[in-house]
Every structure is written in C-alpha cells, then in structure tokens.
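Q: With the input below, show me the fold.
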Amino acid sequence: MSLSYDQLTKQDFEQLNTDLIGRDSLDVLRYAANEFKGKLVYACSFGAEAMVLLDLLSKVQKNAQILFLDTDFHFTETYQLIEQVKKRYPSFQINMAKPSLTPEEQRLQFGDRLWERNPDQCCQLRKLDVLERELQPYHAWLSGLRRQQSPTRATTQFINQDHRFKKIKVCPLIHWTEEEIWMYIELHQLPYNKLHDQQYPSIGCTYCTSPVAAGGDERSGRWSGSGKTECGLHAPIKGDES
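A: Okay, the predicted model is just below:
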C-alpha cells in the first residue's frame, strides 16, 4: 500500500526531502511512480514545464494518468497541443475533467462574466472544485511547479504536504530555470503551445490570460489588473507554513 497524506507528519516530509537531496527530476519521478503506483496522477496544464514533465514521465511510467482541468475556456492552441501530446505519447491516459456547471449554467446561476466580477469564485467552480473531485482516488499528484516562477513557489519541495486537497504533491522540476525548460524542449523537439511564441509565458483560460511585455514577470499576464496571480491550486493556505 502506498503512502498517503494522513500517514505522514511534517517530520516525515522533511525526511523524504532530505533523502532526495542531490537527486534529479527523473529520480524523483521514479520514486513517485514506485511509491504511489496507481495512486499517482499528473494534474497537467500543458504549459512549457508540462511538456518537459510529460516527456520525463514517459521514461518512467508510460501509462501514467494525466488530468487536465478543462474549464471550457481554454485557448484553441491549448486543445491543439493536447491532441499532439496524445499522438506522441499514446499510452498516457488523459482525463479531460470538466466542471459540474456548463458555461451557460454558470451564467444563469452566477451572472455574466463571473471571471471579471469574481475571478476567485470562477476559479473555484471551474478548477479547484474539479481538482478536488478528481483527486479523490489518488494519494499523490504531480505538478510542474518551479521555484523560480514566483515568490509563492520559492520554497516548494520535491515532496509537499498539500493541505488544501489533503494529498501528497510531488514537484520534480523545482530547481529548473526557464532557460533550462526551453533548452530541453528544443533539444528533444517537444511540441509546445504556440502562444508561448506570442509573449504568453503562462497560459490559462482565454478570459484571464494576457501577453506579457518583454522582461515582465511571467505570472503578470494572468488575471491582469486584478492583483490575482494564482488560480488557487497552488496558493499557500493555513498550515503550509508550519
């Protein structure tokens, strides 16, 4: 039986990360694949980091479970990329998980353009609630978070206590730089979202994603002008600092 969130203390997580010091991303993926087996899922955004992590994952778990939060509001380019990934990695099991409300049902219940009036609630309905539902069968989930991406991600470890979803969150790419991500994509000729070539370093839903000026923070194009930089999937909550 694989480890679960409820079985581990803060000290256990510290020891797991101590044991992984000096190991590379493939080692972390091998550990996760062996430890959690069928209880591991990759919640994939299909961003640049995701393409690297998918390729690495294919080397250690060809039939991995991949979860995409299909908000119904993604760019056409994102859906096109997913089709490319399906062809390149045919053994992956990709689950296109949708919210319980269709866009029209959300409009009728919460009003027009909820993403403008209350982006946190929109993310809750179309992302957080979906991930919570889809993570239920699993003990752990993979994420492509990098420490360099933002201050809220700067202390991310390989193995993390996810207090929000009561799961173990595994982040194999924490030490990678943006330059290294793109070097890997180019070296291995990986497909990627073409919006990255149009100054979209971070890509989410169409209504809440904007291009970023050269040299700008890579998260500044998400929910621009609202002060919001995280959908909530990875935002720290009470307990994360303990």
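Q: make it CA atoms for all contacts and neighbour counts henceforth
A: OK.
Q: what about the helices in this protein?
A: 10-19, 25-36, 48-60, 76-88, 103-110, 114-117, 119-123, 129-134, 178-187 (DSSP state H).
Q: mind putting the ones you listed in JSON lines, mean neighbour count included?
A: Conversion of the helices of the chain to JSON lines gives the following (neighbours: other C-alpha atoms under 10 Å):
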{"stretch": "helix 10-19", "mean neighbour count": "13"}
{"stretch": "helix 25-36", "mean neighbour count": "18"}
{"stretch": "helix 48-60", "mean neighbour count": "20"}
{"stretch": "helix 76-88", "mean neighbour count": "15"}
{"stretch": "helix 103-110", "mean neighbour count": "13"}
{"stretch": "helix 114-117", "mean neighbour count": "14"}
{"stretch": "helix 119-123", "mean neighbour count": "18"}
{"stretch": "helix 129-134", "mean neighbour count": "17"}
{"stretch": "helix 178-187", "mean neighbour count": "14"}
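Q: Next, the structure of the following sequence, for comparison with the previous one:
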Amino acid sequence: MKSLQEKLEHTLDLLRSIRDAHLPGETALAWTGGKDSTALLALWREAAPEHNLAINIDTGCKFPEVLAFRDRMAREWDVRLHIAKPLPEDCPAQIAADKIACCRAMKVAPLRRALSELGVRALLTGVRADENPERAHMREREEREGYVQFNPLLDWTEMDVWAFTVARGLPYCELYDRGYRSLGCVPCTLPSGAGQGERGGRDSEKEARMAELHALGYF
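A: Here you go, the predicted structure:
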C-alpha cells in the first residue's frame, strides 16, 4: 500500500502533466466546497498557479455554510470561480423526488453547459475510489463527451485527505465539525450516524444508483 507521501508525489506529477498538456483556459477544477476538492484545489494551485478556473455547481439547495466557505476561499485564493446553475425550466417540480432526474437536471446539465460555454477540455475532480463501490471502478483519466475528466485523488482515502488538510493547515467547511463527513445538497445530506461510513449521511437511493449517475456525466 502506498504511503500518503507517495500518493502526494504521484498526484503532483499527474497535475503537472495536465498543466503541461493544456492551456490555462482549457482546464477547470470541479470545486464543491468539500474537503476533497478543496485539498485538490490547494495542490492544483501549487502545481499550476496560472490555471485558476474552478467550476462550482450551485443547485439552489446547497448548505449556506458551504456557499459562504466557497465564496470566502475564492477571494482568499484568487480563484476564477464560475458558478453553474440549473435553468429554471429544467428544475423538477419536487426536489429529490426522482434522484436520477433531479441530479441530471440540477447538476449534470449545468456542468455540461458550463464546460461547453467555457471551452474546457480537461476537468479535475476530487473523486475518491473508496467513497462508493461504483467509484472503485473509475480511472484517473476518463474520456467523457467533449472533455477529459481527471480524478487525481482517486487512490486517496478519507484519512489521507484529512491528514493532508491538517498537515497543511488548510481551511475546511464548518459543517465537518458538526458531524457531517460528506457534503451534498440539503435534502439528500445528513450528519453521519455512529457506525456509518463516510457517505452514510447521503441519500441511500442515490448512492445505490451511482453507476447510472456516472453514466450521465455525474462525477
């Protein structure tokens, strides 16, 4: 098993290769405001400071604490932040009633629209393989429709991310101190209960259908 230092060096090597292969305007980091994508943003700033575009998907159902953290860090870290929102006509009449339809309209469609409008050719995500059984099948480099998705933290664990965050003194959203271990939309996110896994507070139906969401373009 690789040490965190070995994973860190591999991730930085991958990030530098992405930087060298793409112009600044062609790359973007999918930044949720969560611990994983914030750790990745810190590494991306180190490896490619001129590549400062980040895309945040704001479904209109996000925790206000996450949005406040996102806006504060965007200012402090000089992030070129593009906020992607669903079109009013795309929003379902009842949020989260149909998990797949809701995520497709509220997350996937705004992301695809943003990538097309911005001309992004490479998208970086903070996805980790140990979050969900479906994500264990993902690869560091994935060809998507119109762009390439890179998952530089794929082999990192939850503890790796927290160890890196603490060691670097990185900021993180206050919700983690209130029992949340994974942050999503308000209707589909609760604090993780005792004995539950990292995503134990996330909607169980959505977690079980992650393969369908991934096929649609959900990261």
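Q: Go through the helices of the first structure and name the closest to residue 196 of the first structure.
A: helix 48-60 (8.0 Å; C-alpha to C-alpha).
Q: Quick one: residues in contact with the closest one.
A: 25-26, 29-30, 33, 44, 64, 89, 144-145, 172-173, 181-182, 184-185, 190-193 (C-alpha atoms under 8 Å, 6 or more residues apart in numbering).
Q: can you redo the helices of the first structure as TSV with distance to residue 167 of the first structure?
A: Output for these, formatted as TSV (distance: least, C-alpha to C-alpha, whole Å):
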stretch	distance to residue 167 of the first structure
helix 10-19	12
helix 25-36	12
helix 48-60	20
helix 76-88	26
helix 103-110	28
helix 114-117	27
helix 119-123	20
helix 129-134	10
helix 178-187	26
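Q: can you tell which of the ones you listed is closest to residue 204 of the first structure?
A: Once the helices of the first structure are compared by C-alpha to C-alpha, helix 76-88 is nearest, at 8.9 Å.
Q: Could you tell me where the closest one falls in the second structure?
A: Aligned by TM-score structural alignment, helix 76-88 of the first structure falls on residues 64-76 of the second structure.
Q: How about residues contacting the matching stretch?
A: In contact with stretch 64-76 of the second structure (C-alpha under 8 Å, 6+ apart) are residues 32, 33, 34, 79, 80, 81, 172, 173, 174, 175.
Q: From the residues you listed, list just the buried residues.
A: For the contacts of stretch 64-76 of the second structure, a burial check counting by 16 or more other C-alpha atoms under 10 Å picks out 32, 33, 34, 79, 81, 172, 173, 175.
Q: Please pull up the equivalent of the last one in the first structure.
A: Looking back up the chat, that one is residue 175 of the second structure. Match for residue 175 of the second structure (TM-score structural alignment): residue 195.
Q: what's the spacing between the nearest residue to that match once chain neighbours are set aside and residue 165 of the first structure?
A: Nearest non-adjacent residue to residue 195 of the first structure, counting by C-alpha to C-alpha, 6 or more residues apart in numbering: residue 77, 7.1 Å away. According to C-alpha to C-alpha, to the nearest Å, residue 77 of the first structure stands 29 Å off from residue 165 of the first structure.
Q: what residue of the first structure matches up with residue 141 of the second structure?
A: With TM-score structural alignment as the criterion, residue 141 of the second structure lines up with residue 159 in the first structure.
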